[in-house]
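S.K.: heads up, no residue letters with this:
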């Protein structure tokens, strides 16, 4: 009888990490080695020709990093994954095999500010373009896609506002156009949202956030569903056509559902060098072991805090999609049935200056440029993470000058509310509306 599929809580502990074959070590060892000894000259040749899977050099593959990639792939329900040095690295590596000079990506306006900058400024240096649309507007997405479009890009739960993307709708539009939907699933984690089940083709993560969960290391991951047909058109020659560096090997023809994964290692990591180090992989593996436990607590606390803030007369608005008052409440139940995440923005009646006083007065909330930590975090997005964007871009991204972003941690929610209460008192009275 075939083995039954394992459940999420089991996969997060066991997937990709059998006992070490050399020593029997139950925890994944940190293979802190630059290179790995070949069995003989033929073995080395087979590895370099992609005729055999193995370890050559840690810029390409490393046992600790590979264990992490396999675990994340299992949690997302993907065919394979590639880990790299940061979430930003994961984005570039996901686009790298899809794009050619003159090509474009249709992207959501509701993205992390650094992502918008990467898709506008960095893309230009590659000869690529990003076309931004309201990801809720199906007609706008369809209209933006043209013959040069190679992907549609969005976040499952957006940073900073916690907006929930209608992934099935966006996936249908992308599929009809013959391009993959790439979803940044960082803010949800695979526990709250499984984009492949909603039609996505590729998932990217900043593993720095909820997957690690302890604010210690940076990292990124690209997960391939294995379901996209890269040979259905001539749009993706890097995957469907002969690769000169490997004597004409065709990645999709040779590796099938693992084509993007093998390309990410053999070409992406080889040429871009955005390598995750084994120490970082080890920390993230440890973090993932408690992912579901932490995410349940994150969501429970976020609900308690958001409900309290929504009723506070000093607060003008709360964007948490888990609230029944949110326009995304019903969508959250479909896309993220286990909870709407734990990041959202809070608009203060005290205005911009009140936000400054509020942030400075908080004691338990740490003022940092991060999210997804076990600790609760706060930042004023308009002046920091989204500062490089124009006022119009900030508004489209859901960033307001009189709002702060909260990333709710796993502390006792009563203590978090008490901290927010005293900080709101320090923020001051309602700012008069300009005449």
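M.R.: Structure received. Quick caveat: nothing in here was measured; it's all calculated off a predicted structure.

S.K.: use CA for all of it now, contacts and neighbours both
M.R.: Will do.

S.K.: any idea how far residue 231 is from residue 267?
M.R.: 18 Å (Cα to Cα, to the nearest Å).

S.K.: those two - which one has more neighbours?
M.R.: residue 267 (21 against 17; other Cα atoms under 10 Å).

S.K.: in contact with residue 193: list those residues for me.
M.R.: 156, 185, 335, 336, 337 (Cα atoms under 8 Å, 6 or more residues apart in numbering).

S.K.: put this beside the first:
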């Protein structure tokens, strides 16, 4: 890592113009495979003994630029970029819980994440204990101990949460949750998509693994799908509960002409992220393309400028909505005086991000009419875009939720989610105001 400040790193980190024909913008390497020069170098690159690129399913220079830049911004030791945010979540959780076990996670997560945890991962022997309040540490500890084998062990393999939840903006107390997880020898995985590393860096607060949908605010223009997994280097993957990291791995030993060795022996505390690349990315192939990586690199160059403005505007819009008589609730933890205001003030001095939600008076008819009436907000199932977006989660991003789960997290037929973009907030408020007038006849 360099000693550069965040704003400088978002423009320069991970890319060396001198090594890329003096181009000051990231170069798109559209290669499927790379010239290895001779047999010996080919073996050395394949075995990881010398730096180089073999095949773009494993690594690609443009993608590597992105990985290095995000790792530096996130305060991570290494990162692996993949084809989508859901690929990042799936790889991170399976790489940890492989072979069977239990995840502890809140109900209050993205709809695709909830669907995967509830219906897909169980097909691989990985189940989830859902909790209503991820900050209820006593309850989470009881769930860990319920799975005890009687000898101090547990079937819980990982705790997963969103730093700021989508769309209700519940803030996870990452430091407290990490302390609990580590006391039981369990890693903490945090989805930090909403705040981005500009507003919050989970690894600095005790998280072990962080995932992002780079589709969202990291790239910021809604023009490229992607995801990334970042890793710290403090978790002990050799603590006896994760045999996939300590078992001899053929490609690290005999295939490389060495004695048998494991990922822990080869990579130490970076065993998790190295294994994720060589087993999950290489063998299941959710590869990020170089052009998508390039678009995300360009988007990252304006991260602080975009997110700071969008977050400030989101605060103004949330305050406006809180004063509307046809709004029955506003979900934005960044509002002053909220239940989590102390946690927000401590961990999010620059705000919690650009996403908020609110409840309309009435029913589904008023919700649909309101969405159809706005002019500037685009009805689009994305967040973190330069444009302001509006959706009804129950019909889009959270349609996978059961009715019971929706009731628990507070996402219903009158919930509207906003993602605030770069427009002037006064124009956005005027747009919402005319929609209220049209729907409620004022």
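M.R.: Okay, I see it. In this text, all values refer to a predicted model and were calculated from it rather than measured experimentally.

S.K.: not counting residues beside it along the chain, what's closest to residue 318 of structure 1?
M.R.: residue 346 (4.8 Å; Cα to Cα, 6 or more residues apart in numbering).

S.K.: pull out the buried residues from the contacts of residue 193 of structure 1.
M.R.: Listed as buried from the contacts of residue 193 of structure 1 are 156, 185, 335, 336; burial here means 16 or more other Cα atoms under 10 Å.

S.K.: ok so, going back, ok, the residue nearest to residue 318 of structure 1 - contacts?
M.R.: With Cα under 8 Å, 6+ apart, residue 346 of structure 1 has these contacts: 309, 315, 316, 317, 318, 319, 403, 404, 405, 406.

S.K.: one more: residue 85 of structure 1?
M.R.: 218, 219, 220, 274, 275, 276, 277.

S.K.: the closest residue to residue 260 of structure 2 other than its chain neighbours and residue 218 of structure 2: what is the separation?
M.R.: Counting by Cα to Cα, 6+ apart, the nearest residue to residue 260 of structure 2 once its immediate chain neighbours are dropped is residue 253, at 4.3 Å. In this view, residue 253 of structure 2 and residue 218 of structure 2 are 37 Å apart by Cα to Cα.

S.K.: pick out whichever of those two has more residues nearby.
M.R.: residue 218 (30 against 17).

S.K.: ok, back up a step: in TSV, list the contacts of residue 346 of structure 1 along with distance to residue 285 of structure 1.
M.R.: Formatted as TSV, the entries for those read as follows, by distance: Cα to Cα, whole Å:
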residue	distance to residue 285 of structure 1
309	34
315	39
316	40
317	37
318	33
319	31
403	34
404	31
405	27
406	26
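
S.K.: can you redo those residues as a markdown table with secondary structure?
M.R.: Output for these, formatted as a markdown table (DSSP: H, G, I helix; E, B strand; the rest coil):
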| residue | secondary structure |
| --- | --- |
| 309 | helix |
| 315 | strand |
| 316 | strand |
| 317 | strand |
| 318 | strand |
| 319 | coil |
| 403 | strand |
| 404 | strand |
| 405 | strand |
| 406 | strand |
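
S.K.: so which of these is the most crowded?
M.R.: residue 403 (29 neighbours).

S.K.: that one pairs with which position in structure 2?
M.R.: Matched across to structure 2, residue 403 of structure 1 falls on residue 415, judged by TM-score structural alignment.

S.K.: could you pull out the helices in the stretch 51-200 of structure 2 for me?
M.R.: 61-74, 85-97, 111-115, 137-146, 174-183, 196-199 (DSSP state H, counting those that start in this stretch).

S.K.: what's the first one packed up against?
M.R.: Spelled out, that is helix 61-74 of structure 2. helix 6-12, strand 78-82, helix 196-199, strand 227-231, helix 290-300 (3 or more Cα pairs under 8 Å, 6 or more residues apart in numbering; DSSP states H and E).

S.K.: pretty sure the residue nearest to residue 260 of structure 2 contacts residue 261?
M.R.: Yes. Using Cα atoms under 8 Å, residue 253 of structure 2 is in contact with residue 261, at 5.3 Å.
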